[in-house]
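Visitor: heads up, no residue letters with this:
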């Protein structure tokens, strides 16, 4: 059946042509999705509500850090209190400095003999770079003193491994 060259016939042909073109474009986008347009959301604007939420998230992270450091030192129960404080505060400072609470897993397993000497240690997932070196130095100071059975103190560790008082108080 042939459409007559009337106003309604022209409109129908234009509509069919338009649908064919749009169908072809849709088919091409399905075949090659890299050509399709992507929508980028506008940048977020800092509002008082967002700032308050960020503060509450930070507070929650601080609690997680504190609990994690408590668990870290649980297994090393025979350390003298001064050394334990030094180690705990440094662990908290290192975890805060990285800013990636969930990505950092610090595990210290200690097997202590009845004399309080350490026979085996395991440290995994420490922060990278200089922080890692400093953290390892602090751990080494604590563990080395235990292995030798010495009466360790914060001052001994501070002198031997350059662990300053400002870092200890963080």
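Guide: Yep, that arrived. All of these numbers come straight from a predicted model, not from anything done at the bench.

Visitor: only C-alpha atoms for contact and neighbour calcs from this point on.
Guide: Will do.

Visitor: Longest helix in this protein, please.
Guide: Determined from DSSP state H, the single longest helix within the chain is helix 48-74.

Visitor: Just after that one, pick out the following helix or strand.
Guide: Downstream of helix 48-74, the next assigned helix or strand under DSSP states H and E is helix 81-98.

Visitor: Between helix 81-98 and the longest helix of the chain, find me the angle.
Guide: Angle, helix 48-74 to helix 81-98, by axes from the mean of the first three to the mean of the last three Cα atoms, to 10 degrees: 140 degrees.

Visitor: How about helix 48-74, which residues are buried there?
Guide: 61, 62, 65, 66, 68, 69, 72, 73 (16 or more other Cα atoms under 10 Å).

Visitor: What of stretch 12-32?
Guide: Within stretch 12-32, judged by 16+ other Cα under 10 Å, no residue is buried.

Visitor: excluding its backbone neighbours, what's nearest residue 86?
Guide: Leaving aside its sequence neighbours, residue 86 sits nearest to residue 168 (Cα to Cα, 6 or more residues apart in numbering; 6.0 Å).

Visitor: my guess is residue 119 contacts residue 148, does it?
Guide: No - applying Cα atoms under 8 Å as the test, residue 119 and residue 148 come out as separate, 10.5 Å apart.

Visitor: quick one: common contacting residues for these two?
Guide: Both residue 119 and residue 148 lack any common contact, where contact means Cα atoms under 8 Å, 6 or more residues apart in numbering.

Visitor: try this one side by side with the last:
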């Protein structure tokens, strides 16, 4: 049963990582559409469109980026890196079956990825003005965190079944 759980963890982990990457990389965490201005932004870029002209500014290189945004960016990057580490650990777990320690390490990676991703999401959501609408990339990142957690649970099931 352990190898089946390992394969399931690997597949769900890859899906979680892909969903997370699309979510945290897209500049559509918030979307504001008024009569004369269309604005959308994410962790890495703010874009404004007026009269057909689009102006985008990268928040990573912008010195005026607020500290809360830097904190959200850092947490999301940690979520990505830990999720990637979890996928790598799941791949090793498949190659070395019956290794309970690898299963627990996989669990820890995915649990930490979910926690750091959720912290970044919470920071961002707490600071976004209420008049702005959270958009699809924000929710994709949440889905990625939930899938990270589910993958971690699969790793625990695998560890307990060995």
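Guide: Thanks, I have the structure now. Model, not experiment: these values are computed from the prediction.

Visitor: care to give me the TM-score?
Guide: Scored against TM-score structural alignment, normalised by the length of structure 2, the superposed chains reach a TM-score of 0.33; 74 aligned residues with a Cα RMSD of 3.7 Å.

Visitor: before we move on, the earlier item: contact partners for the residue nearest to residue 86 of structure 1?
Guide: By Cα under 8 Å, 6+ apart, residue 168 of structure 1 lies in contact with 86, 89, 90.

Visitor: just residue 141 of structure 1 next, same as before
Guide: 157, 160, 161.

Visitor: and which of those residues is nearest to residue 136 of structure 1?
Guide: Proximity of the contacts of residue 141 of structure 1 to residue 136 of structure 1 (Cα to Cα) peaks at residue 161, which lies at 9.8 Å.

Visitor: was I right about that closest one contacting residue 139?
Guide: No - using Cα under 8 Å, residue 161 of structure 1 is not in contact with residue 139, being 9.8 Å away.

Visitor: Which of those two has more residues huddled nearby?
Guide: Higher neighbour count among residue 161 of structure 1 and residue 139: residue 139, with 20 against 16, using other Cα atoms under 10 Å.

Visitor: I'd like the distance between the more buried one and residue 53 of structure 1.
Guide: Plainly put, residue 139 of structure 1 is 35 Å away from residue 53 of structure 1 if you go by Cα to Cα, to the nearest Å.

Visitor: same question, residue 144 of structure 1
Guide: Going from residue 144 of structure 1 to residue 53 of structure 1 by Cα to Cα gives 43 Å.

Visitor: name the element the residue nearest in space to the middle of structure 2 belongs to?
Guide: By Cα atoms, centre = their mean, the mean C-alpha position of structure 2 lies nearest to residue 20, the distance being 3.6 Å. Assessed by DSSP H and E, residue 20 of structure 2 sits inside helix 2-25.

Visitor: And that helix, how far out from the chain middle?
Guide: Chain-centre distance of helix 2-25 of structure 2: 12 Å, with Cα atoms, centre = their mean, to the nearest Å.

Visitor: tell me what it is packed against?
Guide: Packing partners of helix 2-25 of structure 2 (3 or more Cα pairs under 8 Å, 6 or more residues apart in numbering; DSSP states H and E): helix 67-95, helix 136-161.

Visitor: Quick one: closest of these to residue 25 of structure 2.
Guide: With Cα to Cα, the closest approach to residue 25 of structure 2 among those belongs to helix 136-161: 7.9 Å.

Visitor: So for that closest one, what gets flagged as buried?
Guide: Buried residues in helix 136-161 of structure 2, defined by neighbour count with 16+ other Cα under 10 Å: 136-159.

Visitor: surely residue 82 of structure 2 meets residue 113?
Guide: Yes - counting by Cα under 8 Å, residue 82 of structure 2 does reach residue 113; the two are 4.9 Å apart.

Visitor: Perfect, that will be all.
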